[in-house]
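A.B. asks: Need coordinates for the following:
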Amino acid sequence: MTGAKREAFGVYVHWPFCLSKCPYCDFNSHVRHAAIDEDRFAKAFAREIETTAERTGPREVSSIFLGGGTPSLMRPETVRAVLDSIGRHWRIADDVEVTLEANPTSVEATRFAGYRAAGVNRVSLGVQALDDSSLKELGRLHSVREALDAVAIARKSFDRYSFDLIYARPNQTPKDWADELALAIKEAAEHLSLYQLTIEQGTPFFGLHAAGKLKTPDEITARALYDVTQDICAKHGLPAYEISNHARKGAECRHNLVYWRGEEYAGIGPGAHGRLDIEESRHATATEKRPEAWLMRVEANGHGVITDDVLNREERADEFLLMGLRLAEGIDPKRYAALSGRALDERRIALLREEGAITVDADGRLRVTQAGFPVLDAVVADLAA
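C.D. replies: Prediction:
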């Protein structure tokens, strides 16, 4: 229909392997010292894509994200095979965004050129810090110089690129972070992902933190670091469009917006999650996490899905609220009401407005304020109650 809003549909592909496991990371990533059989994985990706497409029926893919793990450990030929498989089973939008995550240690010019030729048009670099001692503490295998060289290669190879940094690191001061952020903004053309260090259960950092051997900034310093992040990025034309993501206008990561706006996406590969609309129901899918077990499942059954739950109205509405309020654009409460069958409590909204945690636009759109973002979980819980 002319003028109708095109529904976004994303495809997430998970490459689960890394050169080493970072001590703060609780993602589904695995280290293998033997060579990875990429041809076998490429065939399995293609099979799971085919099976998923049979379930969804026709879709137009607006974004593809190759995440991990470290997808830049894949040969460009493997990336091309995956993208070709997606194109065989779904229509690809003319302006599709195709992002590949890369670590500076696994980057070199010929491989980046190969990814570009394969169809990747955006790269996201896991830089994590622009301080050599911090990189060592974080278990990273690259130096600041290597990271900046990788950014330079990305700049030559891709029109769109981004990189990640972690802040609220041990002993980090607001002044240190302000200097580091200034350098990052100088190097980043359009997009930065800036994550506050969290201590996740089951990671080496969790054990060190519990034993008192790893000290992170206290609550007051952490808040100061957050405020520095918001102020400096906004002044340099990269305001937060999501709680941890900053971009120039029009340069937002379109794939991640699919998640945060509650739109539809397929999850392909070991440990990938998906949200699929099938026969007017929202399915929450998840695949087997262990790479070799996932391979065997796909080869036997055509897919690695181990969880396929149909979300009820309340679950879908709560997910929409949780994800949508991460965005600076906020949510339309009418969509929440349509999903859940009930409107948000006006008294709770009024109270949160009085406390300065949210605002409500003239058209009724609800947004979390900069003061409210540090306590976002509490805001969401209050509205959802």
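A.B. asks: from here on, contacts and neighbour counts on C-alpha atoms
C.D. replies: Fine.
A.B. asks: Kindly indicate whether the nearest residue to Ala343 once chain neighbours are set aside is helix, strand or coil.
C.D. replies: Nearest residue to Ala343, sequence neighbours excluded (CA to CA, 6 or more residues apart in numbering): Ala337, at 4.6 Å. The assignment at Ala337 comes out as helix when based on DSSP: H, G, I helix; E, B strand; the rest coil.
A.B. asks: Now the second one, please; I'll put the structures next to each other:
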Amino acid sequence: MARALYIHWPFCEKKCPYCDFNSHVRERVDTAAWEAALLKDMRAEAAEAGGETLTSIFFGGGTPSLMPPRLVESLLSEAQDLWGFDSDIEITLEANPSSVEAANFADLAAAGINRASLGVQSLDDETLRWLGRLHGSAEARDALQTAREQFERVSFDLIYALPGQSARQWRSQLEEALDFGTSHLSLYQLTIEPGTRFATDVRRGVFAPLDDDEAAELFALTQELTQAAGLPAYETSNHARPGEESRHNLTYWRYQDYAGIGPGAHGRRGGFATARHKKPENFLAAVEKRGHGIAEQRSLAIPEQASEALLMGLRLKEGLDIAALEARFGIARSELIVPEKVTQYTDLGLLWQDGPHLGVSAAGRPLLDGLLAEIVADALVKA
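C.D. replies: Okay, the predicted model is just below:
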């Protein structure tokens, strides 16, 4: 069953204009009520998804670094009692690089966090203001230094391909980011998500997204600089020194089971998909009434599981083992992928094949979504 646990903390001090995550702003958060609810939800999930020791835990959000360290410690203690921890468990917490939150890093490390993922997003003050961030570039640099002193491993996020951003501007910022010497970077092109303020701004003509060709140029530059610095891409937007990849995210992309608790958290376990109530108040009410926060739990048909495994696995540089998927799901290779399309795109250098292994090449990565639509069998896409 599940060997990874995701814990969602839904609260933020401010909703960023590009964000479509399940995050909420509240004047007051009753920490005691949330501790009780999350512990109860965790126990209910462990009853269904127990049996193996955990190899990773990920606190996501929202802004988990706003959680009191004592609450983090309580949740980790309960998780260890329920599942047990692998001797080399990775325990990640997402954090904003504000001075207030950085002041808690030592206590969070003492609570058991051994990997921090900082939402820096930019090292430029003007860009940070445009992105709606509450921290400045100096705070971000200080927080990165503090994080490296307190946690065994540190990653941070940057957003690029911003309106009007030039290759020179992105090169300068990425080179500075690489100089920090962290073992992992998440580098995301700005995506205009439906329902966000940025989506409204684009619709009203306030700004226009960067041209696709210019964005592709920045993507290629990103691959070049990170590869040269020893942090090659292991997934479309994630870069790490070999051996420093996010174990938790690899669980998703390798389509292994994981449990998810907290508002809006999703999980995959034993062929079932779970989704918790998204609105914090609805989550609390559900836990109070039923002992868990699940809003939906459904059995995934085998073709749907196979489709998800393909779509996730092909995001990884390592690709996936088609023969292993055939055995796992009892579906023939020709019913998983479209052989003639795979041959066509392999000949064009957009895919690679090595025995039963199939992956997307460096040249194909900028075209990933289009390639997946072409090579995944229609029967799976419609599953």
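A.B. asks: Residue in structure 2 paired with the residue nearest to Ala343 of structure 1?
C.D. replies: The alignment partner of Ala337 of structure 1 in structure 2, by TM-score structural alignment, is Glu326.
A.B. asks: ok, now Gly67 of structure 1?
C.D. replies: Aligning on TM-score structural alignment places Gly67 of structure 1 opposite Gly60 in structure 2.
A.B. asks: Show me where the stretch 201-350 of structure 1 has its strands.
C.D. replies: Remark: strands assigned in the stretch 201-350 of structure 1 by DSSP state E, counting those that start in this stretch are 240-242, 245-247, 264-268, 273-278, 281-287, 305-310.
A.B. asks: residues making contact with stretch 287-305 of structure 2?
C.D. replies: Contacting residues not belonging to stretch 287-305 of structure 2 are listed as 37, 40-42, 44-45, 261-263, 271-277, 283-284, 286, 329, 379-381, 383 [CA atoms under 8 Å, 6 or more residues apart in numbering].
A.B. asks: Need the buried ones from the residues you listed selected in PyMOL.
C.D. replies: With 16 or more other CA atoms under 10 Å as the criterion, this PyMOL line picks the buried residues out of those:
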select buried, resi 37+40+41+42+44+45+261+262+263+273+274+275+276+277+283+284+286+380+381
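A.B. asks: returning to that earlier point: hang on, the match of Gly67 of structure 1 packs against Cys12?
C.D. replies: No: contact criterion CA atoms under 8 Å: Gly60 of structure 2 and Cys12 do not qualify, at 11.4 Å.
A.B. asks: The two: who's more crowded?
C.D. replies: Using other CA atoms under 10 Å, the more surrounded residue of Gly60 of structure 2 and Cys12 is Gly60, with 22 against 19.
A.B. asks: residues contacting that one?
C.D. replies: Contacts for Gly60 of structure 2 (CA under 8 Å, 6+ apart) come out as Tyr6, Ile7, His8, Trp9, Leu93, Glu94.
A.B. asks: quick one: the strand or helix carrying it to structure 1 mean distance?
C.D. replies: If you go by DSSP states H and E, Gly60 of structure 2 is part of strand 54-61. Once fitted to structure 1, strand 54-61 of structure 2 is off its aligned match by 0.2 Å on average (mean CA distance after the TM-score superposition for structure 1).
A.B. asks: chain center to that strand: distance?
C.D. replies: How far strand 54-61 of structure 2 lies from its chain's middle: 11 Å, per CA atoms, centre = their mean, to the nearest Å.
A.B. asks: With stretch 125-145 of structure 1 instead?
C.D. replies: Offset of stretch 125-145 of structure 1 from its chain centre (CA atoms, centre = their mean): 20 Å.
A.B. asks: In structure 2, which residues correspond to that stretch?
C.D. replies: Aligning stretch 125-145 of structure 1 against structure 2 (TM-score structural alignment) gives residues 118-138.
A.B. asks: How about residues contacting that stretch?
C.D. replies: By CA under 8 Å, 6+ apart, the surrounding residues in contact with stretch 118-138 of structure 2 are 14-18, 94-98, 140-141, 144, 154-159, 173.
A.B. asks: which non-adjacent residue is nearest the counterpart of Ala286 of structure 1 in structure 2?
C.D. replies: Matched across to structure 2, Ala286 of structure 1 falls on Ala275, judged by TM-score structural alignment. Of all residues not flanking Ala275 of structure 2 in the chain, His266 sits nearest, at 4.5 Å (CA to CA, 6+ apart).
A.B. asks: what do you get for Pro163 of structure 2?
C.D. replies: Leu210 (4.7 Å).
A.B. asks: Trace the residue nearest to Ala275 of structure 2 over to structure 1, please.
C.D. replies: So His266 of structure 2 corresponds to His273, using TM-score structural alignment.
A.B. asks: now Gly164 of structure 2
C.D. replies: Counting by TM-score structural alignment, the partner of Gly164 of structure 2 is Asn171.
A.B. asks: Spit out the contact partners of its match.
C.D. replies: Each residue near Asn171 of structure 1 by CA under 8 Å, 6+ apart is listed here: Lys215, Thr216, Pro217.
A.B. asks: Leu162 of structure 2 versus the equivalent of the first one over in structure 2, what's the distance?
C.D. replies: With the correspondence set by TM-score structural alignment, Lys215 of structure 1 lines up against Ala208 in structure 2. Look at Ala208 of structure 2 and Leu162 of structure 2: by CA to CA, to the nearest Å, they are 9 Å apart.
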